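> how would this look folded up:
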Amino acid sequence: MLWTIIGILIVLWILGLIGHVAGGLIHILLVIAVIILIIKLVTRSGKS
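Presented below is the predicted three-dimensional model:
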């Protein structure tokens, strides 16, 4: 589920760079997705 959301956000980010769709909102969402990904990876590696 998380990977799907991240993939969609990356695609929207690329479209935003090409066609200026949604402006800075896509960049903010992408940063949030990367932060969530890092937190998930850190908490997963901590449990191992």
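> contacts and neighbour counts: CA atoms only from here.
Fine.
> Where do the strands of this protein begin and end?
Assigned by DSSP state E, the chain shows no strands.
> what residue is smack in the middle of it?
What sits nearest the mean C-alpha location of the chain, by Cα atoms, centre = their mean, is Ala33, with 3.1 Å.
> Next, the buried residues of the longest helix along the chain.
Criterion DSSP state H: the longest helix present in the chain is helix 24-47. Residues 26-27, 29-30, 33 are the ones in helix 24-47 that count as buried (16 or more other Cα atoms under 10 Å).
> To check against the first, give me the structure of this:
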Amino acid sequence: MLYYSVVFFIIAVVAAVLGFGGIAAGAASIAKVLFIIFVVLFIGSLLFGALTRR
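As a prediction, this is how the structure comes out:
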């Protein structure tokens, strides 16, 4: 999921450089949502792993 977040971020940067503002904003928002989902799942797995080791 982090891979897709980075891909959409790169697409947003390239689109912004080329002047496609709408596409850049859409790709950036998708990248932001995917990154937030990744962070939540990562923290959840860390907590779950720490709780099951006890």
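> re earlier: what's the mean distance for the longest helix of the first structure versus the second structure?
In the superposition with the second structure, the average deviation recorded for helix 24-47 of the first structure is 0.5 Å (mean Cα distance after the TM-score superposition for the first structure).
> Measure how far that helix is from the centre of its chain, please.
On the basis of Cα atoms, centre = their mean, to the nearest Å, helix 24-47 of the first structure sits 7 Å off its chain's mean C-alpha point.
> Residues in contact with it: which ones?
For helix 24-47 of the first structure, the external contacting residues (Cα atoms under 8 Å, 6 or more residues apart in numbering) are 2, 5-6, 9-10, 12-13, 16.
> Alignment lookup: the residue nearest to the centre of the first structure to the second structure.
By TM-score structural alignment, Ala33 of the first structure lines up with Phe38 in the second structure.
> measure that match to Met1 of the second structure for me?
For Phe38 of the second structure, the distance to Met1 of the second structure equals 6 Å [Cα to Cα, to the nearest Å].
> Over to Leu51 of the second structure?
24 Å.
> cool, Ala31 of the second structure as well?
10 Å.
> Ala25 of the second structure too?
Distance, Ala25 of the second structure to Met1 of the second structure, using Cα to Cα: 19 Å.
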